[in-house]
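Enquirer: Take this sequence and fold it.
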Amino acid sequence: MLHIAICDDQADQIQKIRTAAETYFLTRNERVEYQTFSNAFAFTDVIDRGSIFDIVLLDVCMPGMLGTEVAQHLRDAHSRAEIIFLTTSEEFAVDAFAVKATDYLLKPFTQLQFNKSMERALGFIRQRNSAKVIFRLVGGGVRVEEIAQILFLESHGHVMEVYLAAIHMIKTDYVEIQGHQIPLGKRKYRDFQEQYFQFMFAPK
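Expert: Here you go, the predicted structure:
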């Protein structure tokens, strides 16, 4: 699930931004949870309490605290959120770059402009989540695994066992899950494979 925060001091702008986000995700197979904030301090408070967001849609010119200051607060809290600024002013673009913002949109923005920013943000998220590591196999060869799928590592002398968080391999006579081989009954391979793919690719 994607967690998206919208922070803007104007209620009508919050609604416009949320509508743009909902329109973007309308035809995409993503579960999305939104949290909206009309006050910059309310947003930084939830960050300080440990809330984590994947994407932050952030106004710049807000009473009491600029959006760029909010973004710096996020970075100081080690947030890896993709930050998209949405503002009426061009003057903070350099500051936005300094906090590693994903994009900087001027209001009023079009749906197409918004979509491009979201694509950029999701691209970075997918890239980050699909980071890979290469292991050298006992007996020769290598194996590439996504870091996000590694449950834990266990070392036995010079040999390291890697336990995965999900099914990794389906063979005709066994399923490999969390590093273990589970026997698969004869003539069950096709049924199991079909049901597994239905589960994996069903709408979330």
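Enquirer: use CA for all of it now, contacts and neighbours both
Expert: Fine.
Enquirer: The most centrally placed residue in the chain sits in which helix or strand?
Expert: Nearest to the mean C-alpha position of the chain, by Cα atoms, centre = their mean, lies I125 at 4.4 Å. Element membership of I125 [criterion: DSSP states H and E] is helix 111-129.
Enquirer: Show the end-to-end separation of stretch 36-52, please.
Expert: Using Cα to Cα, to the nearest Å, the end-to-end distance of stretch 36-52 comes out at 14 Å.
Enquirer: Just the residues contacting it, thanks.
Expert: Under the criterion Cα atoms under 8 Å, 6 or more residues apart in numbering, residues 3, 5-11, 14, 62-67, 70, 73-74, 77, 79, 81 lie in contact with stretch 36-52.
Enquirer: Would you mind checking these for buried ones?
Expert: By neighbour count, with 16 or more other Cα atoms under 10 Å, the contacts of stretch 36-52 hold 3, 5-9, 14, 62, 66-67, 70, 73-74, 79, 81 as buried.
Enquirer: Of the residues you listed, which belong to helices?
Expert: By the criterion of DSSP state H, membership of the buried ones among the contacts of stretch 36-52 in helices covers I14, G67, V70, H73, L74.
Enquirer: One more sequence to fold, the one below, so I can look at both together:
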Amino acid sequence: MITIALIDDDDADAEVTASMIDRYFDGDASRYAVTRFADGDSLLRDYKASFDLMFLDVEMPGTDGVTVARRLRVVDDQTVLVFTTKMAQYAVEGYDVDAIGYLLKPLNYYAFAIKMRKAEDIVARRRSVTVPLTVGSETVFVPSADIRYVEVLDHALLYHTGEGIRKVWASLKDAAETLEPVGFVPVSRYCLVNLEWVRAVHGDDVDVDGERVRVSRSRRKSLMQALAAYHGG
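Expert: I've put the predicted structure just below:
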């Protein structure tokens, strides 16, 4: 799940942004959570660094969005920032607070989706660890966010990734020590799945990015609990 702060004093504009977020995630509310703030001061009050991404309006009454961002960066240098503005000349001011860009109002969905993909990539990398996978004389370095699941086959491990399957000679125990802290859970004695890629649970199977993976009965309850925690339930 990606946690998003939406800071905008205009109710209609905020509603448009929220609807685009929902469209981007195909209406799947388990994949994101949005918190709306009507002004920057309410965001900064008792702020805790709990958001992956912020859509921050520039022109607001009280403290303007750029000033809010500068104050935010004193306590949080990780949140991905995207400015929204009706005046393009303000956009350049965002780069000294490490914003990934701006969106011009009224928002265009396709420009919005490009920013969302970029933000998701950044968030995923920050949540990842890098896993070195050695096959023969070659070692490749794979971000954990790109690994869908890991399974045992004939005393080897198969890493199912976005680039295909990589077979390495290693133990699942060693893989678990690296991957469990970043959102992987065991679904059997022979398989770890990345919760980020779990799309559904069907009886004794789990859908991991379109592939069916068997879940042992002893692991089903802990899997459901892990999914609920991961998605904020």
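Enquirer: what TM-score comes out when they're superposed?
Expert: Once the chains are laid over each other, their TM-score by TM-score structural alignment, normalised by the length of structure 1 reads 0.68; 173 aligned residues with a Cα RMSD of 3.7 Å.
Enquirer: Q225 of structure 2: neighbour count?
Expert: Residues within reach of Q225 of structure 2, counting by other Cα atoms under 10 Å, total 12.
Enquirer: wait, I meant V66 of structure 2
Expert: Neighbour count of V66 of structure 2, defined by other Cα under 10 Å: 24.
Enquirer: Surely it touches V58?
Expert: Yes. V66 of structure 2 is within contact range of V58, at 6.1 Å (criterion: Cα atoms under 8 Å).
Enquirer: quick one, strands of structure 1?
Expert: Assigned strands in structure 1, in chain order: 2-7, 32-37, 55-58, 82-87, 103-106, 132-136, 142-146, 150-156, 159-164, 167-170, 174-177, 180-183 (criterion: DSSP state E).
Enquirer: What does the residue nearest to the centre of structure 1 correspond to in structure 2?
Expert: Per TM-score structural alignment, the equivalent position to I125 of structure 1 in structure 2 is V123.
Enquirer: how about the nearest residue to that match, chain neighbours excluded?
Expert: D52 (6.5 Å; Cα to Cα, 6 or more residues apart in numbering).
Enquirer: For the aligned partner of that neighbour in structure 1, the count of nearby residues, please.
Expert: Residue pairing (TM-score structural alignment): D52 of structure 2 is matched to D54 of structure 1. When neighbours are defined as other Cα under 10 Å, D54 of structure 1 has 17 of them.
Enquirer: Please report how far D54 of structure 1 lies from I182 of structure 1.
Expert: Separation of D54 of structure 1 from I182 of structure 1 (Cα to Cα) stands at 36 Å.
Enquirer: Mind putting the strands of structure 1 into CSV with distance to Q113 of structure 1?
Expert: Output for the strands of structure 1, formatted as CSV (distance: least, Cα to Cα, whole Å):
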stretch, distance to Q113 of structure 1
strand 2-7, 17
strand 32-37, 20
strand 55-58, 14
strand 82-87, 11
strand 103-106, 8
strand 132-136, 31
strand 142-146, 32
strand 150-156, 36
strand 159-164, 39
strand 167-170, 38
strand 174-177, 42
strand 180-183, 47
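Enquirer: out of the buried ones among the contacts of stretch 36-52 of structure 1, who's nearest A131 of structure 1?
Expert: A131 of structure 1 has its nearest neighbour among those in A81, at 16.4 Å by Cα to Cα.
Enquirer: who touches the helix holding I125 of structure 1?
Expert: Applying Cα under 8 Å, 6+ apart, the set of residues contacting helix 111-129 of structure 1 is 20-21, 24, 54-55, 82-84, 102-103, 105, 147-148.
Enquirer: rerun that using 10 Å as the cut-off
Expert: With Cα atoms under 10 Å, 6 or more residues apart in numbering as the test, helix 111-129 of structure 1 has contacts from 2, 17, 19-21, 23-25, 54-57, 80-86, 101-106, 130, 146-149.
Enquirer: Equivalent analysis for stretch 27-35 of structure 1, please.
Expert: 1-7, 18, 21-22, 25, 43, 53, 55-56, 201-204.
Enquirer: one more time with 7 Å, if that's ok
Expert: Residues outside stretch 27-35 of structure 1 that contact it (Cα atoms under 7 Å, 6 or more residues apart in numbering): M1, L2, H3, I4, A5, I6, P203, K204.
Enquirer: Those: which two are farthest apart?
Expert: Top of the distance list for those (Cα to Cα): I6 and P203, 25.1 Å.
Enquirer: burial of L44 of structure 2, as a residue count?
Expert: 15.
Enquirer: still on that earlier bit, redo the contacts of stretch 27-35 of structure 1 as a markdown table? Include distance to A93 of structure 1.
Expert: Listed next are the contacts of stretch 27-35 of structure 1 as a markdown table, based on distance: Cα to Cα, whole Å:
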| residue | distance to A93 of structure 1 |
| --- | --- |
| M1 | 30 |
| L2 | 26 |
| H3 | 25 |
| I4 | 22 |
| A5 | 20 |
| I6 | 19 |
| P203 | 38 |
| K204 | 36 |
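Enquirer: quick one: which of the residues you listed is nearest H156 of structure 1?
Expert: M1 (35.9 Å).
Enquirer: Quick one: residues contacting V97 of structure 2.
Expert: By Cα under 7 Å, 6+ apart, the residues touching V97 of structure 2 are A69, R70, R73.
Enquirer: which of those are buried?
Expert: Neighbour counting by 16+ other Cα under 10 Å classes A69 among the contacts of V97 of structure 2 as buried.
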